[in-house]
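> okay, here's the prediction I keep looking at, along with the sequence it came from:
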Amino acid sequence: MEDDSPQERWRRRTEVPLAVGSLLFLGSYAARVLLHGMPEGWRDVCVAVTFGAWALFAVDYGVRWRMSRSGLRYIRTHWLDTLVLLLPLLRPLRVVRLYEAVQKRHGEPRLSLYARVMVYASLSALLLGFAGALAVYHHERLAPGANIRTFGDAVWWTCTTLSTVGYGDKAPVTGVGRLVAVGMMACGIGLLGAVTGSFSSWLIQVFTLEDEKRRARNQR
C-alpha cells in the first residue's frame, strides 16, 4: 500500500519545485561565475535566484523536520538532506532524486538495480563535477599563485579528481578550493566504487545465469 502520511504527501508535492530550484541555483551560480561582463542588474538577479533557491531548501527542511517530531534525531537520520542544506554544491543532487521519483511513478523501474545504480552515480558525478568546477574556478582564477585560471582548467582538474587519478598538473591553492577538493575526492571514491561494484555484480550475475543454463542443458 502506498504511504499516504503527511510527510510523504509533502515530499511528493515538493519533488518538482526542489528539483527546479536546484537547476535554478546551478544556472544562476554558473552565470555569475562564467559571465564576467554581466551587467550589475542581471548579477543581482542571479544572486536573488541563488538565495531564493536556498530559502526553498530551508523551508522544505524546516517543514519536514517539524512534521517528523523527532527533534535533533532528525538531523542524524536525514544527514544527506542536512548536507544539501548546508553545502550549496550538493543541491543539484535533488535532480537525481527527481529522476528516481519519475521512475517510481511509472510503476516498476525500466532499468535493473545495477543499471539504476550506474545511472544515478553517473548523473551525480556529472552534476557534482560541474558544480565543483564552478566553485574552484570562482575562487582560484584570481588567487595569487593559482594555476587554475580558466574554466577549462577547472573542468580538467575536476575530471582528474573525481576519477581519483590525481594527475597533479592543476591544484587549488585557496582554502575554499582545497575544501572543495576534499569533498570531490570523497565523492569520487564513493561514486567510482558504486559504479565498479555494480558493474562487477552485474557481470557475476550474468555469468552465474549462463552457468546455470549450461548445467541445465547438460542434465538433459
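Structure's in. What do you need? Residues are numbered from 1 along each chain as shown.
> CA atoms for contacts and neighbours, from now on please.
OK.
> nearest spatial neighbour of Ala154, chain-adjacent residues omitted?
Leaving out its chain neighbours, the residue that sits closest to Ala154 by C-alpha to C-alpha, 6 or more residues apart in numbering is Ala133, at 4.9 Å.
> ok, that neighbour touching Cys159?
No - using C-alpha atoms under 8 Å, Ala133 makes no contact with Cys159, being 9.1 Å away.
> want to compare, so here's the second one:
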Amino acid sequence: MVEDDSRKARWERRAELPLAITSMLFLAAYAVWVLAPGLPGTGRPACLGVLFTAWGVFAVDYAVRWRLSGQGAGFVRTHALDTLVLFLPLLRPLRLVRAYQAVQRRTGRPRLPLYARVSVYAGLSAVLLGFTGALAVYQQEHTAPDASIRTFGDALWWTCATLATVGYGDLVPVTPLGRAVAVGMMMCGLALLGAVTGSFSSWLLQLFAREGGDDAKPPEH
C-alpha cells in the first residue's frame, strides 16, 4: 500500500501542469463552441475534437489514480468530487487553482499566509466558476422561449449576482438544465463566501489578540 501511495503521489505531481493546460484548452474550446456557433469550415469539429480529447485525458488520469491507489471500489467513495468532475467536465478548469499552488511550490516563492491563500484560491475559483457557469447558462437559455438571458453579457451579469448571493431576480434561467446550473452556482457561491468570511474573521480575531496584548487576557481574580 505504501508503494501504491508513493506511485500515485508521483503521478499526481507529474500530471499537475499537463492537466492544467488540458483544462485551459477544454475551457477555451467550450467557449468558442458556445460563443461562435457560426464558426466556418472545420472550426466547430475542431472544437469538438479538443473537448473529447481533453475529456479522454481526464478519464485516463482518473483511471491511473484509481489503479495506483490500490483502493478498488473504495476510490470512488473517497474521491466523490473527482468522480463528479469526471462526469461534469465543466468543473475541470478548477484544476487551474491547484496548478497555481503547484507553481508556487516549484518556484520556491514564500507561501502566503493561510488567510491570504484562502482569499486568493476563492477568488480564482469564483472567476473560473463564474465564466464556466455563464457559458453553460447562456448555451441553454439564449434560444429558449420566454428566456430573459439572451446574451452572454446577460449570463455574466446573472452569474455575478448568483455567486455573490445577491439574486436580483431581473434575469432567471427557465430551462431545466439552466436551473440545474443555477443550483450549483448558488451552492458554490455560498461555499466561497463562507470560506472567505470565515478566514477573514479568524484573521481579525488573531490580529486583535496580538495587538491587545495583556488586554486580551481574561482578568485575574
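In hand now; what should we look at? Predicted model, so just to flag it, every value in this text is computed and none were measured.
> got a TM-score for the pair?
Put the two chains on top of each other and the TM-score (TM-score structural alignment, normalised by the length of structure 1) is 0.92; 214 aligned residues with a C-alpha RMSD of 1.8 Å.
> hmm, back to that, please, which helix or strand holds the residue nearest to Ala154 of structure 1?
Element membership for Ala133 of structure 1 (DSSP states H and E) is helix 113-140.
> now do Ala182 of structure 2
helix 176-212.
> packing partners of that helix?
helix 114-141, helix 152-163 (3 or more C-alpha pairs under 8 Å, 6 or more residues apart in numbering; DSSP states H and E).
> mean deviation, the helix holding Ala133 of structure 1 versus structure 2?
In the superposition with structure 2, the average deviation recorded for helix 113-140 of structure 1 is 0.4 Å (mean C-alpha distance after the TM-score superposition for structure 1).
> now do the buried residues in that helix.
Neighbour-count burial for helix 113-140 of structure 1, counted by 16 or more other C-alpha atoms under 10 Å, picks out 114, 116-140.
> which other helices and strands contact it?
helix 6-34, helix 94-105, helix 151-162, helix 175-219.
> give me whichever of those helices is most buried.
For those, the largest average neighbour count (mean count of other C-alpha atoms under 10 Å) is found in helix 151-162, namely a mean of 21.
> what's the mean deviation for it versus structure 2?
Helix 151-162 of structure 1 differs from its equivalent in structure 2 by a mean of 0.5 Å after superposition (mean C-alpha distance after the TM-score superposition for structure 1).
> now do that helix: which elements does it pack against?
helix 113-140, helix 175-219.
> which residue is nearest the middle of structure 2?
Leu94 (3.2 Å; C-alpha atoms, centre = their mean).
> leaving out sequence neighbours, find the closest residue to Leu51 of structure 2.
Using C-alpha to C-alpha, 6+ apart, the closest residue to Leu51 of structure 2 is Phe26 (5.5 Å).
> correct me, but the one you found touches Val50?
Yes - counting by C-alpha under 8 Å, Phe26 of structure 2 touches Val50, with 6.6 Å between them.
> contact partners for Ser122 of structure 1?
Ser122 of structure 1 is in contact with Leu191, counting by C-alpha atoms under 8 Å, 6 or more residues apart in numbering.
> how near is Phe51 of structure 1 to Val102 of structure 1?
As judged by C-alpha to C-alpha, to the nearest Å, Phe51 of structure 1 and Val102 of structure 1 stand 27 Å apart.
> sorry, slip of the keys, the one I care about is Leu34 of structure 1.
For Leu34 of structure 1 relative to Val102 of structure 1 (C-alpha to C-alpha), the value is 31 Å.
> contacts only, for Ala101 of structure 1.
Glu15.
> how far away is it from Leu34 of structure 1?
32 Å.
> with Leu24 of structure 1 instead?
Distance from Leu24 of structure 1 to Leu34 of structure 1, by C-alpha to C-alpha: 15 Å.
> number of residues surrounding the closest residue to Ala161 of structure 2 other than its chain neighbours?
For Ala161 of structure 2, ignoring the flanking residues on the chain, the nearest one in space by C-alpha to C-alpha, 6+ apart is Gly167 at 5.4 Å. Neighbourhood size, Gly167 of structure 2 [other C-alpha atoms under 10 Å]: 15.
> any idea what Gly167 of structure 2 aligns with in structure 1?
Applying TM-score structural alignment, one finds that Gly167 of structure 2 aligns to Gly166 in structure 1.
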